[in-house]
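# Give me a model of this one.
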Amino acid sequence: MYLIFVMTGVLLYSSITRTVFNLPLVWSVEFSQFTMSAYYLLGGAYAMLMRGHVRMDLFYDTWSSRKQGVIDAITDLCLIFYLVVLLIGAVSSIEYAVQYNQVARSAWGPPLAPVKIVMGLGILLMLLQSISTFFKDLAKARGKSIV
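Model prediction:
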């Protein structure tokens, strides 16, 4: 959660140097994008753990606990499939970035391997949390509880 403060500080610093000193920074926006990506990807698994994701519960609250568990387990399986595909792509992208020393095509030109590694780590953590949530929802669908 502290990455938000880092990103805000960098953007504030960039704004001050641009307006007060007429000195634009070539790295600030891209660095902020990398910081926000890390925040978003690493925070996804934590939000799942805390059940903090927004849920549309037009019908959900009226269903029995078992039916909620069944629907949640099906949704978890879809999410797990999606995250596995993302992880395969992330690993491929990380391998490419490391092997060829890939850099961003910008004036700053930072190496992309660190941000892609963070991306892969975030996807992996969310996949692990999704698997854990799947088993909890499966138990709920069977009428049991896993804490």
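
# From here on, just use CA atoms for contacts and neighbour counts.
Will do.

# Could you measure from the residue of the chain most remote from its centre over to Ser15?
No residue in the chain sits farther from the centre than Phe21, which is 35.6 Å out by C-alpha atoms, centre = their mean. Counting by C-alpha to C-alpha, to the nearest Å, the gap from Phe21 to Ser15 is 10 Å.

# ditto for Tyr100
As judged by C-alpha to C-alpha, Tyr100 and Ser15 stand 34 Å apart.

# of the two, who's got more company?
Ser15 (17 against 9; other C-alpha atoms under 10 Å).

# how near is the more buried one to Phe34?
Distance of Ser15 to Phe34, computed by C-alpha to C-alpha: 18 Å.

# Equivalent analysis for Val103, please.
13 Å.

# Between the two, point out the one with more neighbours.
Phe34 (19 against 14).

# Give me the buried positions along the strand or helix carrying the more buried one.
Element membership for Phe34 (DSSP states H and E) is helix 28-49. Under the neighbour-count criterion of 16 or more other C-alpha atoms under 10 Å, helix 28-49 has 28, 30-32, 34-45 buried.

# Next, the second sequence, to be compared with the first:
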Amino acid sequence: MTRFLLFIDLLSAWTGKCFGWLILVLTFGVSYEVFMRYLLNAPTTWAFDISYITYGALFLMAGAYTLSRNGHVRADVLYRLWPKRMQGVIDLILYLIFFFPAVIAFIWAGWNFAKMSWMFKELSIFSPAGVPVFPLKGLIPLTGILLFLQGVAETIRCIICIRTGDWPQRLHDVEEMETAILAEQKYQREHSGENAASGKGA
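Okay, the predicted model is just below:
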């Protein structure tokens, strides 16, 4: 079961990291437009389209990756104080009642939306450059499928947590600085307490 969970995590991570390179394309496009517009007084006809297409693709395809890292925003004022089994029960209920119905609707609507866009080879209406936008809309149902797969993995994690009382292993590669600092402080407190105890014993 752990292999299955990590396989889905790896799939989400691989997809998110591949599309993460779009941030360089986005940065280049915006920087080039600023240079052309304000220094040469010759704005481009394609920069706006490229910026919203690349940002849209990045935003869509990072969803499953973020979910695999448990990185989505949650109101955990009370949640973090609950026992892990209760956390698992609440998460499981929320996945079944809200997450999966919403994702299935997202896939269904996204598929019809993307299908129409591909049929007409839809172009951008925001500039005379006529940049193709149908590839971006094709990512909508794909995003839904990846979110659904990651949701299955998260549901299994909830069931394992309810059974064992502990959350199963999760891949980690990036961590917020705040989290790292808090972990370091916790480590120092624990070890300073151990050193004080050993000093008393001596």
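
# can you pull the contacts of the residue nearest the centre of structure 2?
Nearest to the geometric centre of structure 2 sits Thr66, at 2.3 Å (C-alpha atoms, centre = their mean). Residues near Thr66 of structure 2 by C-alpha atoms under 8 Å, 6 or more residues apart in numbering: His72.

# related to what we said a few turns ago, quick one: the helix holding Phe34 of structure 1 aligns where in structure 2?
Under TM-score structural alignment, helix 28-49 of structure 1 corresponds to residues 47-68 of structure 2.

# what about the alignment partner in structure 2 of Met126 of structure 1, how many neighbours?
Mapped onto structure 2 by TM-score structural alignment, Met126 of structure 1 lines up with Leu147. Leu147 of structure 2 has 28 neighbouring residues, counting by other C-alpha under 10 Å.

# how far away is Leu147 of structure 2 from Gly63 of structure 2?
Separation of Leu147 of structure 2 from Gly63 of structure 2 (C-alpha to C-alpha): 7 Å.

# what's the answer for Leu149 of structure 2, then?
Taking C-alpha to C-alpha, one finds Leu149 of structure 2 at 12 Å from Gly63 of structure 2.

# Comparing the top helix by length along structure 2 with structure 1, how large is the average distance?
Ordering each helix of structure 2 by length in residues (DSSP state H) puts helix 134-164 first. Using mean C-alpha distance after the TM-score superposition for structure 1, helix 134-164 of structure 2 ends up 1.5 Å from its aligned counterpart in structure 1, as a mean over the superposed pairs.

# Mind checking what helix or strand follows that helix in sequence?
With DSSP H and E, the next secondary element past helix 134-164 of structure 2 is helix 177-201.

# Give me the distance between the closest residue to Ile8 of structure 2 other than its chain neighbours and Asp76 of structure 2.
Among residues not flanking Ile8 of structure 2 along the chain, Gln150 sits closest, at 6.3 Å (C-alpha to C-alpha, 6 or more residues apart in numbering). Gln150 of structure 2 sits 21 Å away from Asp76 of structure 2, going by C-alpha to C-alpha.
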